[in-house]
Every structure is written in C-alpha cells, then in structure tokens.
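J.: sequence-free structure coming up:
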C-alpha cells in the first residue's frame, strides 16, 4: 500500500480574489485496486463533559491533564470523511454534518469540489452510524438528497434504531435532537436504503463489521489494507491510552469500551492501518503499543 499526504486548496472566485482561501488536508491510501482519500468536513467543538462526564471529577481531571486537555476549553474533534475510488465505484463512508449541526462542520461539499468530485458522481454512500456529524450531510439546505445517484447502505440494526419512535423516549434529553435529525433524514431516503449486517460485502473489497456501543448498530468496514473504524475508536488520545475506559461520548459506554479494547489489541498485533473519523492528521495511521496502552501513529 502507498500513503501520501497533500493539501487541497479552493480558489476564490474572480470577484473575490482578496478573500482568504480554505484548505483541506487529505491523506491518501492506495492498494488492493482502490484509492482512499480522507477529506475534512471541518471539526466539532465539544464540551469536555461530553467525553469525560461519566468519570469521577478527580479521575477526569487527571486524564485531561495527562493529555494536555483543558477543562475550560472545548475539545476539538476533526471530522474525516473517507472517499473510496475503484475501477467502477466512487463511494463515501459517511457524509458529514451538513448545514444544520455545528458552524465549524459541514465542509464536505467544498472539499469534494476541491478534489473535482461532483456529488452526482458518487455511486454509493455507506454509513457507520446515525449521529449528526456522520449522517446530517445526507440532505442539502433545501432538504434535497445531496447524492441523488448513490446507493445508500446502513446496518439494519442502526437504521431500525434511528427510525423507531420508541428511541425518542430512551435516548435521553441530551441526544434527543440527534434522534429527531436522524429519523427525519432516514425517512426521506427510506426507499433507497439498503440494509446490511455483520459480514456483508456492500462493495467489492468492503466487509461490514458490527462494532456496537458507540451506537447500537455501529459498523466498521474492513477494506483490506485498512479498517475504517468510524467512531468506535473516537479520538486520538484517551481512546488509545485507556481503551477500556467507559466514555460519555458513547451511548452504551461499557459495551463501547469492550469493542474498542478488542479492536485496539487486534490492530496493534496485525499492523493493519486504521481510518478514524475523529482521529488527527487526516485520520489514517496505525496503532502502536505504548506502556499499558497504545498510541496513534498518523500516516
């Protein structure tokens, strides 16, 4: 496999040449008859309590200090959407946050434009799970499908969870807007959604793996040269140093910790690359053993 990094710049319109240009960093992984590019959808800014609110106060303070995180500053989570291109497919894994979630996210359309990939050329969209930063970019600002020609793929357990009215009563107040946004978008494309299960192969060279805990039906995807992990490994610091720690960013923290610890050990032993939606430096790298835990080694 071959890894490269590059900068993608959008040129300002002729009438606005004085405006600053936006830049996206892409990491590219090539091998096995496919090319993978990670494109930035921007970033999330999250209160530290979103991640560490389930920990005792003293333990949360110690963990944050160990990783150079401030309890008085937001956690910055990069958002890496993966584009797969093969001989006959142009596929996205997740679609970013769209225009309605956080103002610091929703940049995928501009990043695709910078790469020269038109939305109507996307043949497939494959979802890891239904959280806003992964799903809400499915519709544009006019509530029209942004990728009108694409086949849509999602784990059946995940689709059922976000379209079940009972979820509104069980998800908790803090995530109730997540349910409302997901159900509206999934209902708009329900007739196009193709349900997949653990072990299914939605595209040649792409195998689904059920990795529950972050959400009930979260999926990772084995691409041969890399494992695309979505949010089951959801950050580049504490998820690596303490993978068995239950974190508030996961809907089922203990189940998510068990999934994460198992994957971390597997990836460290195999040397297979991973692609993480919220990992730094473009999101592609490897897992290295460090002390009693691990560290992320970016490509």
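T.: Good, I have the coordinates. Keep in mind it's a predicted model, so treat the numbers as computed, not measured.
J.: alpha carbons only for contacts and neighbour counts from here, please
T.: OK.
J.: let me see the ranges of the helices in the stretch 1-150 of the chain.
T.: Under the criterion DSSP state H, counting those that start in this stretch, helices of the stretch 1-150 of the chain are mapped to 48-52, 57-66, 108-115, 132-135.
J.: which neighbouring elements make contact with the helix or strand hosting residue 153?
T.: Residue 153 belongs to strand 151-155 when assigned by DSSP states H and E. Applying 3 or more Cα pairs under 8 Å, 6 or more residues apart in numbering; DSSP states H and E, one finds that strand 151-155 contacts strand 124-126, strand 193-196.
J.: go through the ones you listed and pick out the most buried.
T.: Comparing the helices and strands packed on strand 151-155 by mean neighbour count (mean count of other Cα atoms under 10 Å), strand 124-126 ranks first with a mean of 23.
J.: please compare the first structure with the one that follows:
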C-alpha cells in the first residue's frame, strides 16, 4: 500500500500538483551540516490556528503590536510544519512524523516532501518524537491506516509515552483535547512493538541526545545534535512561534498544557541558545525553521539562517 501511495504522489509531482518540500537545494534555508551529519527540514504543509487558540487571556493590543512588527498578517495564524531529516552513519532519521491524512487539510504533506528529495518511507530507519500532538505523531499511519514507515524503529521519551498511552488521559485531559488523546493512543498502539523509550539526557542515537523540555506536553523532548564542536537543538514545540514566544517568553501560549512550566522551559532554552550560539531547528518557525537566537530588549529574536 505504501508503494502505491508513493507512485500516486509521484504522479502528482509530475503534474506539478504535489506540495512543496521545504527548501531542499544546497545552500538554501532548511539545511545545515554538523560534521558528518546532514540535516534538512521537510515541509508537512502548515496549520491554520485561530488567534484565540494561541493568545486567549493576553492583551490583544500588545499581541497585535508584536505580530505586526514581525509581518504576521491579521486573522488566523498559519505556522509552517518543519519535519527534521537527519542522515548520519547510514541512518535516515525523522524527528516527528507530521500530521498524516487525518488532521488539517493544509498539512499531511510529508510523503510528497520525502519523494521530492528521493526518499521512500520504507527507507526511513528511525522516527524520533518530540511529543504526541497530532501534527507530530499522526503521520505514522498512511491513508489506509497502515504504518507509513514499515522498516523504522520508533523512539519516544518515557514520560510522554506514559501520559498518552494511559487510557485515562482521554477522560482527564481538557475536553477540547480529548480527541487528540484518543488519536494519539490509537497510533501508539499501532507502533508499540517497534517503539523504544528513553529518559532525559540519554544519547538515543550516535550524536543525538535527549533534552527534557516539559510544559507544552507533560513529556515533551528536544534533541541536541552534535558532531565535534558543532551542534544544534531540535526544539519541537518548546519554542512554538517566532513572534510572541521570543518577544515575551513568559506569556502563556494556549497550546501549552502547563503554561507556567512551558514558559520556564522557553526562558531556559532561549537563554541557552543565545548564550551558546547553538543553532535552533524549530518545528513551527519560518524559513525552514533553522536559525539562531539573539537577545533583544527584554526578550529574544529569531534570526533565520538565510
């Protein structure tokens, strides 16, 4: 089934109808090299989120001022979805799996993006998860509800796994997120036999270390990539946008489950990234999501790589 779906996507590409890959050409945004590590981001499309989902409880005028200064248009927010692809030591590793066909119509384009860079889903050797929200986990299943990456090993933080695999989560999480919990458990059941769990600080693959960044979800993980003196942080949704969360890291973001802990995590990561000048790879950041963090007035700013 996977092969047939790939042939179908390839046909769309030939007709000029396939979704775009996030900057796959050398020298363009969306790529970096860390020693022997080759890293790029692939586009799974974008989300459409009402401002009330992100900024409820914040002063609208203050939010608008930040958004306008960063060129964000009025109305809904349209964050990009950047899935990180790592090629290293014979491994083909994805960090998160995108949205798949069951979430928003503007998302779920990862298979087409893989095809554009000459990869089939069965060539992916590992899928590493930051957390279990739909735009990160639901893409593990294809249009036919079969595993999209049939040869991959899956890796997830122990705390995140325990939370979303618990059947009680659907009844204890806030009501508007119950369907997310049900959907997460269904997909975790489908990949359970091929999934390994890890803790904070573990080197889960050569040169890839887990970095606890809780708050957005109970067990959210970021990942440090390091080869020699070069390093980068795959931040997932710990820093979920390039505007409010940089200018005012302490402000509550509505998509975070524990807003206070998430704000503390943001401050810590932003301070580390700015101080160490470590590159950041952000799941919902612009221009392919790769850039650096700089201090700015009382907050920070994101500087895309290109």
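T.: Yep, it's here. These numbers come from a predicted model, not from an experiment.
J.: picking up where we left off before, mean shift of the strand holding residue 153 of the first structure relative to the second structure?
T.: If you overlay the two and look at strand 151-155 of the first structure, the average distance to its match in the second structure is 0.4 Å (mean Cα distance after the TM-score superposition for the first structure).
J.: tell me the contacts of the residue mapped onto residue 25 of the first structure from the second structure?
T.: Residue 25 of the first structure maps onto residue 22 in the second structure, with residues paired by TM-score structural alignment. With contact taken as Cα atoms under 8 Å, 6 or more residues apart in numbering, residue 22 of the second structure is in contact with 30, 41-43, 82, 113, 288.
J.: give me the distance between residue 22 of the second structure and residue 237 of the second structure.
T.: 18 Å (Cα to Cα, to the nearest Å).
J.: swap in residue 158 of the second structure?
T.: 18 Å.
J.: nearest to residue 208 of the second structure, of the contacts of residue 22 of the second structure?
T.: Ranked by distance to residue 208 of the second structure (Cα to Cα), the contacts of residue 22 of the second structure are led by residue 41 at 16.4 Å.
J.: spatially nearest residue to the aligned partner of the closest one in the first structure, not counting backbone neighbours?
T.: Superposed on the first structure with TM-score structural alignment, residue 41 of the second structure falls opposite residue 38. In space, and not counting its chain neighbours, residue 38 of the first structure is closest to residue 82: 4.4 Å by Cα to Cα, 6 or more residues apart in numbering.
J.: could you dump the contacts of residue 22 of the second structure to CSV with neighbour count?
T.: Putting these into CSV (neighbours: other Cα atoms under 10 Å) gives the following:
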residue, neighbour count
30, 29
41, 29
42, 30
43, 29
82, 32
113, 27
288, 30
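J.: of the residues you listed, just say which sits nearest to residue 300 of the second structure.
T.: residue 288 (19.0 Å).
J.: so what's that closest one up against?
T.: By Cα under 8 Å, 6+ apart, residue 288 of the second structure lies in contact with 22-23, 29-31, 41-43, 82.
J.: report the separation between residue 162 of the first structure and residue 181 of the first structure.
T.: 9 Å.
J.: mind listing what the aligned residue in the first structure for residue 294 of the second structure touches?
T.: Taking TM-score structural alignment for the superposition, residue 294 of the second structure sits opposite residue 288 in the first structure. By Cα under 8 Å, 6+ apart, the contact set of residue 288 of the first structure is 268, 294-297.
J.: helix or strand for residue 288 of the first structure, which one?
T.: With DSSP H and E as criterion, residue 288 of the first structure is part of strand 284-290.
J.: following element in sequence after that strand, please.
T.: Taking DSSP H and E, what comes next after strand 284-290 of the first structure is strand 293-298.
J.: so which residues make contact with that next one?
T.: Contacting residues not belonging to strand 293-298 of the first structure are listed as 236-237, 240-243, 264, 268, 280-289 [Cα under 8 Å, 6+ apart].
J.: what is the corresponding segment of the second structure for stretch 259-266 of the first structure?
T.: So stretch 259-266 of the first structure sits over residues 265-272 in the second structure, by TM-score structural alignment.
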